[in-house]
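1. Make a model of this:
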Amino acid sequence: MEMNMAAPHQTVDLFPDRATYRTGESVLMTVQASPSGLPAPRLTIKRLGRKVLELELAGAPNEPAPRPSTESATVDLGTFAPGGYEVLLTGGTGGTGGGKVLAATAFDVSAGAPESVRYAFMSDFSPCEPAERSRRAVRAGEALARLHATHVQFYDWMYRHHELVPPTAIFEDALGRPVDADAVRERVGICLARGMAPVAYGAVYGAEKEYSEANPLQVLERSDGRKADFIGIISICDISPDSPWSARIVAEFARACRVFGFRGIHMDQYGAPKLALRADGSLLDLADCFAPLVDRTKAELAGEGGDLFVVFNCVNAWPADFLAGSAQDATYIEVWDPWWRYRHLAELARKARLLAPGRPVVLAAYLKCFLDAAESDERRESSARLSLAVICANGATQLLLGEADGVLAEGYYVNHGHRRPSFEPVLRSYMDFIVKYRELLFGAEVRDESLTYAGGVNDEVRIAGVPWSAEYECGAVGVSVARLGSDSIVVNLVNLTGIEDERWTTGKEDPEPVGALFLELIAWADVEEVSCASPDYGIGSLEKVRWDYAPHPQGRCVRIAVPALRWWSLVLVRFKARS
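-> Below you'll find the predicted structure:
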């Protein structure tokens, strides 16, 4: 997150060299300052608010890190255990870590598959001069790495839906858009170098007419006997396990990874048809076919080296229950009407985590306001904050950002919206937040208790001083409650007060600030510590807050004075272990 230093005309930035790390990989941190060096710089690394490392950047004999007296310096922090970490750069005297906080960032480490999939997109593979092509690719890759994207979907990179690998370096895709295969390869390499997995888009049953007309028996039929298609261009093929099409498309997925170096496949479907007729007249329930196709793809990609990422698009959560036991690496839901309210985003995230515990959840929730000329930048940005907050507070991440400044506003990613540069520090603050508090939001031990602890007859969690709702109703503070094992509770608060339009796709006015809010949480053990953090204030660090005990219908509770709420705040209550 970029911050202004005390000295005039001097800015400082801080960011890791990779979007995410595996255990055993050294964390390299870049410190940028201009135009002069930093006063007594120090790096402090925290995990869930507790210091794990402090490093003076003064070039002392036993310290490998150079002092960043030039415009840019790289600091080797060494290796870390799995988890999310906060990094603070301080300088001068006074304040946290012995000086003023000049910049902050985050990084996370995973032993295997990540606890959260932070999904982004790329869609610009247009032909241009090599120097310009590289400039665009590097700019997009650096932007997404600083937003900590773990996976990047390469959208409509391919020649045809039925023939992914192009016959020539420069080609036109099925919609007539010019594409440069070398641009695809270059961006794949940039993603890999920055710790992001490049994932190839591929529709599981789509085929253009040159294939479907030559193989009519592989095309499904509608209830009126006509051939099934999508937008009149793409035929819908038979994905039964015994269909020749299934073998073909899985082989195409593997070939794409082999030829271009992709590290996974994004398996798309269009949400319809759900039922169709095969060439022999039998009725096919497509929900029965998706999981076998996912498993077949996962097994086929195992032969391409390493554990490649496979995810399937459950449009409006259909058929997420059928995919729960499959080999896919994340639960991915593309959200459309009628799931248009904020409470629907919370519901989908919670449902997906219950269906497949321990599996990361991604909601593809497109903000159409970013392509609405009538909307202001301020309303677009408030909408983005709210959707990110609601989704992440309920244990999922949002596919929203891509390219160097893109924001998804519709299902055809090429037609994405753009964000203004002044919004970048806010987005980096939000992305830093979900990285450094990964275990509190997305960890395998996080167990949602929102609708069993809060609201209605539930009184384990109560809020005083403001209307609130565990179902994320507009005009109130949305509340999510999660247990972490037996000794911690996490409460997320998302401010929907003053929000009248429930549609999460549209621009939003800023919510009304909430200044006086008291959270009451039943205390089954003595409290060790209560802390609060928000991506909307300062650097988003966990800070201790005021609390005391109070009577409760079930015994006693801890009564917490929550600092002012703007968009999103997180409260962590740690209890002492019972002897």
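2. Only C-alpha atoms from now on, for both contacts and neighbour counts.
-> Fine.
3. Please enumerate the helices of the stretch 151-300 of the chain.
-> Assigned by DSSP state H, counting those that start in this stretch, the helices in the stretch 151-300 of the chain fall at 181-193, 209-212, 244-260, 287-301.
4. gap between residue 352 and residue 505?
-> In this view, residue 352 and residue 505 are 21 Å apart by Cα to Cα, to the nearest Å.
5. Let me see the contact set for the residue nearest the centre of the chain.
-> Central residue of the chain (Cα atoms, centre = their mean): residue 118, 3.1 Å from the mean position. Counting by Cα atoms under 8 Å, 6 or more residues apart in numbering, residue 118 makes contact with 148, 149, 150, 151, 362, 397, 398, 399.
6. Quote the end-to-end distance of stretch 114-121.
-> End residues of stretch 114-121 are separated by 18 Å (Cα to Cα).
7. Stretch 103-120: which residues count as buried?
-> 103-110, 114-120 (16 or more other Cα atoms under 10 Å).
8. from these, which ones fall inside strands?
-> 103, 104, 105, 106, 107, 108, 109, 110, 119, 120 (DSSP state E).
9. Would you mind confirming that residue 270 is in contact with residue 318?
-> No. Checked against Cα atoms under 8 Å, the pair residue 270 and residue 318 is beyond contact range at 10.3 Å.
10. Give me the neighbour count for residue 287.
-> When neighbours are defined as other Cα atoms under 10 Å, residue 287 has 17 of them.
11. Could I get the contacting residues of it?
-> Contacts of residue 287 (Cα under 8 Å, 6+ apart): 274, 318, 319, 322.
12. Distance of the last one relative to residue 275?
-> Same thing as residue 322. Taken as Cα to Cα, the span from residue 322 to residue 275 is 15 Å.
13. Also residue 500?
-> 38 Å.
14. gap between residue 227 and residue 254?
-> Taking Cα to Cα, one finds residue 227 at 28 Å from residue 254.
15. let's see this one next to it:
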Amino acid sequence: MKGKGLFFLLVVILFSCFGGAVVKLNFDKAFYIPGSKMILSIDGIDDCVKYELKITRGTKIIHSEVGTTTGTIEINAPFEIGGYGIDLALSGDNISRGFSVLNSWLDSPRYGFLTDFFPERYDIEKTMDYLTQFHINGLQYYDWMYDYGKLVYEEGDEYKDAWQRVRKISNTTLKELINEGHKRNIASMAYVALYACNREFGEKHPEWLLYKKEAESWVPLDFYKKILITNTLEDSDWTKFLIDECKKTIEFGFDGIHLDQYGYPKDLTSYMMKDGKYIPYRTSQGFLEFINLLKRETDRPVFFNYVNNWPNKIQSEAKADTVYIEPWESCNTYEDLYKMITDAKKRSGDKPVILAAYLEGIKKHSIFLADSIIAISGGRRLEIGEIMRILSGPYFPGADAVDMKFLDSLKNYYDFQVRYEDFLNGEFNELSDVNFEENYSTNPQKGKIWVSLKNSKQGMMINFVNLVSARSSLWRSKQRMPEDFSNLFITFPKTFFPDNARFFFISPDGHVAPQEIKAETIGNKIKLPLLYLKYWSAILVIPEK
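-> Below is the predicted model of the structure:
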């Protein structure tokens, strides 16, 4: 580790010495380039105050300082990419957060969404500051385009959304959002349906379309009788047309393209037209060729939506930068979530996996449990977007409103995942041969505490998820508040851990900073205390060097 490294964070806490004022420390970037300048702004203080600061990588302190501030601190980010912790003592209160150092947002994408692009939007800076505090470094601009196929509106500034022709959209607003995002290291991805064509436009180009046979007639495939479905093979004229439209989108200012589909038609269930003949069409091949051509032609970030994890067989060949999955009936249980993510990472060569796993905002306990299992499995969940909204369904403008208390708790989960990202990116250790106590399970199921172990260069991370009170193993179910546990114990074979290893307790549920715990050796076993468990807690195992 070379040079000094510092941080950024957001925290909300009451300080009695300030008469109950809310004190906030805010990030100025969603992530930091190695060695870049970081500006910490502190809101809610009136006078010069003393602080003590520690920066950690895992459990190792790499920087500490004391000082005074009236509201702003400028420092430099660490030079080594990865996840970092910050622990701040200010007027007797201790605050723990996490931050991220990356060369590019694609090294560790944390994806959010936007839906409101109306003229004279007044809260653009506030929205980007809000997203920054969750470390959101990439945004899907949902239904921003002028039309299906014809993406950028070139006749003026204002138009209405392509699907309903109701929601007002302004090119000026789009560009302001993109620019404000760039100031905070947030990339903007343009939503594009890769095989959806305006009906009137498509009927002028019948060779672009896909068909089904009804009685003795060939009928174009459609979506809700509004848009026609097209052939996206590399030699299709539709593909050439839409690639050019995507290039215009990049010229407009977007950083990349988020490709969507609708989950059908499956392979060899539709037909394309070629030389006046109708030929069986392999949809998955069309998707693969379009994705790879778009990546080659633009050399920009490309995401593709594997609706219901289909067609997952192309994940090994597709040049998209992530594996973005919208799970439906193929993924119902907590164990399904785990398997979907681990399979996608293996199949794609360990690309980042993002799930658009929809949960209503009222299901707060379900959200914390699903987020925990997704993170431990090696994935991310798309949920944060417009201020105080949680993504709850496939039509993004319908995202649910939630309260700030819930969001503050959820923010701890984002800090926790950033801070311990190096551990979460590790490989799973096989535990099926370990004889745990009855209340533990090595796969996520209701009525049990799911225990898993991951190995990384930083050390080991033993994760615990509390499904004891779960009504169901179905992740979409409304779960009850879990029973809090304290002073639990778990026993492992001694051979699992390095000699003289040190053990630290952590949790996004109020214990983000590591607390060293004492292990007890009993013969050839090691007994570890699990100090507290609400939704998700963990124990770090650090080799003594």
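16. Residue 387 of the first structure maps to what in the second structure?
-> Matched to the second structure by TM-score structural alignment, residue 387 of the first structure sits across from residue 370.
17. oh, I was asking about residue 137 of the first structure
-> Counting by TM-score structural alignment, the partner of residue 137 of the first structure is residue 124.
18. Quick check: that match touching residue 175?
-> No. With contact defined as Cα under 8 Å, residue 124 of the second structure does not count as touching residue 175 (10.6 Å).
19. The two: which is more packed in?
-> residue 124 (19 against 16).
20. Count the neighbours of the closest residue to residue 372 of the second structure other than its chain neighbours for me.
-> Among residues not flanking residue 372 of the second structure along the chain, residue 536 sits closest, at 6.3 Å (Cα to Cα, 6 or more residues apart in numbering). Here the count is done by other Cα under 10 Å, and residue 536 of the second structure has 24 residues near it.
21. Residue 536 of the second structure corresponds to which position in the first structure?
-> Residue 536 of the second structure maps onto residue 568 in the first structure, by TM-score structural alignment.
22. Next: residue 349 of the second structure.
-> In the first structure, the residue paired with residue 349 of the second structure according to TM-score structural alignment is residue 357.
23. burial of that match, as a residue count?
-> Residue 357 of the first structure has 16 nearby residues by other Cα under 10 Å.
24. how near is it to residue 449 of the first structure?
-> Counting by Cα to Cα - residue 357 of the first structure and residue 449 of the first structure are separated by 14 Å.
25. Next: residue 235 of the first structure.
-> 44 Å.
26. same deal with residue 412 of the first structure?
-> 36 Å.
27. what do you get for residue 72 of the first structure?
-> Taking Cα to Cα, one finds residue 72 of the first structure at 46 Å from residue 449 of the first structure.
28. which one of those two has more residues nearby?
-> Legend: neighbour count by other Cα under 10 Å for residue 72 of the first structure and residue 449, higher for residue 449 (19 against 16).
29. Need the counterpart of residue 489 of the second structure in the first structure.
-> By TM-score structural alignment, residue 489 of the second structure lines up with residue 518.
30. hang on, residue 79 of the second structure in a strand?
-> No. Residue 79 of the second structure sits outside any strand when classified using DSSP: H, G, I helix; E, B strand; the rest coil, being coil.
31. looking at it, it is touching residue 37, isn't it?
-> No. At 11.3 Å, residue 79 of the second structure does not count as touching residue 37 under the criterion of Cα under 8 Å.
32. Which parts of the stretch 251-400 of the second structure are strands?
-> 256-260, 270-274, 277-281, 302-307, 323-326, 353-355, 379-381, 389-390, 400-401 (DSSP state E, counting those that start in this stretch).
33. And the third one, what does it pack against?
-> Right, the one you point to is strand 277-281 of the second structure. strand 270-274 (3 or more Cα pairs under 8 Å, 6 or more residues apart in numbering; DSSP states H and E).
34. Name the residues of the strand it packs on that come out as buried.
-> 270, 271, 272, 273.
35. go on, stretch 166-186 of the first structure?
-> 166, 170-174, 179-184, 186.
36. neighbours of the nearest residue to residue 487 of the first structure once chain neighbours are set aside, just the number please.
-> Among residues not flanking residue 487 of the first structure along the chain, residue 575 sits closest, at 5.0 Å (Cα to Cα, 6+ apart). For residue 575 of the first structure, the count of nearby residues is 18 (other Cα under 10 Å).
37. re earlier: against residue 565 of the first structure, how distant is the match of residue 489 of the second structure?
-> 11 Å.
38. Counting neighbours, go ahead and name the busier of these two.
-> With neighbours defined as other Cα under 10 Å, residue 518 of the first structure and residue 565 compare such that residue 565 has more, 22 against 17.
39. Let me see the contact set for the more buried one.
-> Contacts of residue 565 of the first structure (Cα under 8 Å, 6+ apart): 493, 495, 513, 514, 515.
40. got the end-to-end distance for stretch 484-493 of the first structure?
-> For stretch 484-493 of the first structure, the end-to-end distance is 17 Å (Cα to Cα).
41. my read: residue 19 of the first structure touches residue 143, true?
-> No. Residue 19 of the first structure is beyond contact range of residue 143, at 10.0 Å (criterion: Cα under 8 Å).
42. more neighbours, these two?
-> residue 19 (29 against 19).
43. out of everything not next to it in sequence, what's closest to the equivalent of residue 412 of the second structure over in the first structure?
-> Counting by TM-score structural alignment, residue 412 of the second structure lines up with residue 429 in the first structure. Take residue 429 of the first structure and drop its neighbours on the chain: the residue closest to it by Cα to Cα, 6+ apart is residue 535, 5.6 Å away.
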